[in-house]
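Q: Okay, here's the prediction I keep looking at, along with the sequence it came from:
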Amino acid sequence: MSITKLKPLALAGALFASPLFAADYLIDTQGAHASINFKIDHLGVSYVVGRFNDFQGTFSYDADNLEATQVEVQVNMSSIDSNHAERDRHVRSSDFLNVSQHAQAHFVSTAYEDLGDGKGTLIGDLTWFGQTQPIEIAVEKVGEGSDPWGGYRAGFTGTAELNLPDFGAQFNLGPAAETVYLDLVIEGIRQ
C-alpha cells in the first residue's frame, strides 16, 4: 500500500452535525475560496482534469500549538465535474465511482507533525469506495489574518496522490491511471 501525500491542511472539507472535535475554522466553500481539483492519466498521452464541486469541512488550527491541528472533511463524490456531462455521468456509474453505493469520501486526521517554515505532515484516515486507509498530508500554509468583513481566515494549498487500488477500486484504466492527483486550495473562516 502506498502512502498518500497531500500538501494542504485538508483534503477538502466536511462540516458534520456532530463533528469529532471542536472545530475552529469552517472551510469556505460557500464563498468559493476552497477547491478540490484532480487529474488522472488518459491513455498515457495526457490527463483528464476536473474538480469536485460539493464538499464541506472543518479544521482546528493554532499557530502556537500545531501538534493539536485536527481536520475533518467530506466530499460528495457525485459532484465530480470534468467539464464533460456525458463522461461525468459515466464516471458516476458503477463502472467507476459507483456513487449510488459510495456517495462520500471522508477524511479524519489523527496526528500532525510540524516541519517548520509553514510546512508539516498531517496524518489521518481516508475512507473512499468503502475502504479506509491511512494517508499522510504534506501541509503548506499560505497565510492567515483578518478579512474585510470582520472575520479571521487561514489558508493552505497542496497536492495529493491517491492510489486507486489501495481503496479497492475495481476498474482498470491501465497502470498509468491508477493514481489520482489532487490540487487543493483550502481557506477557512474562524468560527
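A: Great, that's in hand.
Q: can we go C-alpha only for contacts and neighbour counts from here?
A: Will do.
Q: And the top strand by length along the chain, what does it pack against?
A: Ranked by residue count and defined by DSSP state E, the top strand of the chain is strand 131-146. On a contact count with 3 or more C-alpha pairs under 8 Å, 6 or more residues apart in numbering; DSSP states H and E, strand 131-146 meets strand 5-6, strand 119-128, strand 152-163.
Q: Pasting the second one now:
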Amino acid sequence: MMKKGLLATALTASMLLSGAAVAADYVIDTEGAHASIQFKVSHLGYSFVAGRFNDFKGDFSFDADKVSDAKVNVTINTSSVDSNHAERDKHLRSPDFLNTGKFPQATFVSTSVVDQGNGAFLLNGDFTLNGVTKAIAIEANTVGEGQDPWGGYRAGFTGSAEFALKDYDIKMDLGPASSHVTLDLVVEGVRK
C-alpha cells in the first residue's frame, strides 16, 4: 500500500512538472542587429523626423503559455541617438532634449504584462528618460519563436508606444503637433 502511494505521488509530481511551463531567459540580440528602437516625432505638423538609438542592451524572460509572467529590462545609451543628421543629433543630445551629458542612459523595466490573446499583449513598465521615471504602456505582439540555424533558440516581438515630451521634462517646445514621440520596437532575443 505504501509503495502504491509513493508511486502515485511520484507519477503525479512528474506529470505536473512535465506540464509546467517554465519561462526562458533571453538576451536581446543587438550584436547581430536583430533588434531596434526607432522613434518618430512630427516636425511642426508638416512632416516627421525619424531616428533610432544605435546602442542599447537588454534581456527578457518569456513563456508563451504564461505571457503575464514575462519580464523585460532595457538600457539605452541616449548619446547613440541617430536621426541621420549630425547637427540635429547634436541638438537632440543637448539639454534642450535628451541632456545626454547629465543623463547618459534611458531605461525600461517592466512592471506587468497583460495577455490580450492571439499573440498580443500590453507591456507595462517604468520608462526613465532625462532623469524622469514614468509609467508607460507598450502595445506588443509576438512575431514567433523557435530554433535558429546556429543551434540556438530565439523569440521575437514588435511593439509601439507614445509619450509626451513634457512628461519627461523635455523643455523644447516645437508646438502642439510635435509634443509626442512614437517609439517603434523590434526585439529578437536569443535564449541564454
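A: Good, I have the coordinates. Values in this document were obtained by computation on a predicted structure and should not be read as measured data.
Q: Dump the helices and strands packed on strand 131-146 of the first structure into TSV; add mean neighbour count as well.
A: Below are those laid out as TSV (neighbours: other C-alpha atoms under 10 Å):
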stretch	mean neighbour count
strand 5-6	24
strand 119-128	21
strand 152-163	21
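Q: Could you take the ones you listed and lay them out as JSON lines, with extra columns for distance to I189 of the first structure?
A: As requested, these are exported to JSON lines (distance: least, C-alpha to C-alpha, whole Å):
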{"stretch": "strand 5-6", "distance to I189 of the first structure": "21"}
{"stretch": "strand 119-128", "distance to I189 of the first structure": "20"}
{"stretch": "strand 152-163", "distance to I189 of the first structure": "5"}
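Q: and of the ones you listed, who's closest to V48 of the first structure?
A: Closest to V48 of the first structure of those is strand 152-163 (C-alpha to C-alpha; 14.9 Å).
Q: next one: that closest one to chain centre, how far?
A: Put simply, strand 152-163 of the first structure sits 7 Å off its chain's centre (C-alpha atoms, centre = their mean, to the nearest Å).
Q: Contact partners for the closest residue to F52 of the first structure other than its chain neighbours?
A: Distance criterion C-alpha to C-alpha, 6 or more residues apart in numbering; nearest residue to F52 of the first structure, sequence neighbours excluded, is I80 at 4.5 Å. By C-alpha atoms under 8 Å, 6 or more residues apart in numbering, the contact set of I80 of the first structure is 50-53, 88, 92.
Q: Keep only those of these that are in strands.
A: Under the assignment DSSP E, the contacts of I80 of the first structure contribute 50-52 to strands.
Q: Can I get these in JSON lines including distance to A68 of the first structure?
A: Converted to JSON lines, those look like this (distance: C-alpha to C-alpha, whole Å):
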{"residue": "G50", "distance to A68 of the first structure": "33"}
{"residue": "R51", "distance to A68 of the first structure": "30"}
{"residue": "F52", "distance to A68 of the first structure": "28"}
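Q: will you turn those residues into a markdown table that also has distance to D166 of the first structure and neighbour count?
A: Listed next are these as a markdown table, based on distance: C-alpha to C-alpha, whole Å; neighbours: other C-alpha atoms under 10 Å:
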| residue | distance to D166 of the first structure | neighbour count |
| --- | --- | --- |
| G50 | 21 | 18 |
| R51 | 21 | 18 |
| F52 | 21 | 18 |
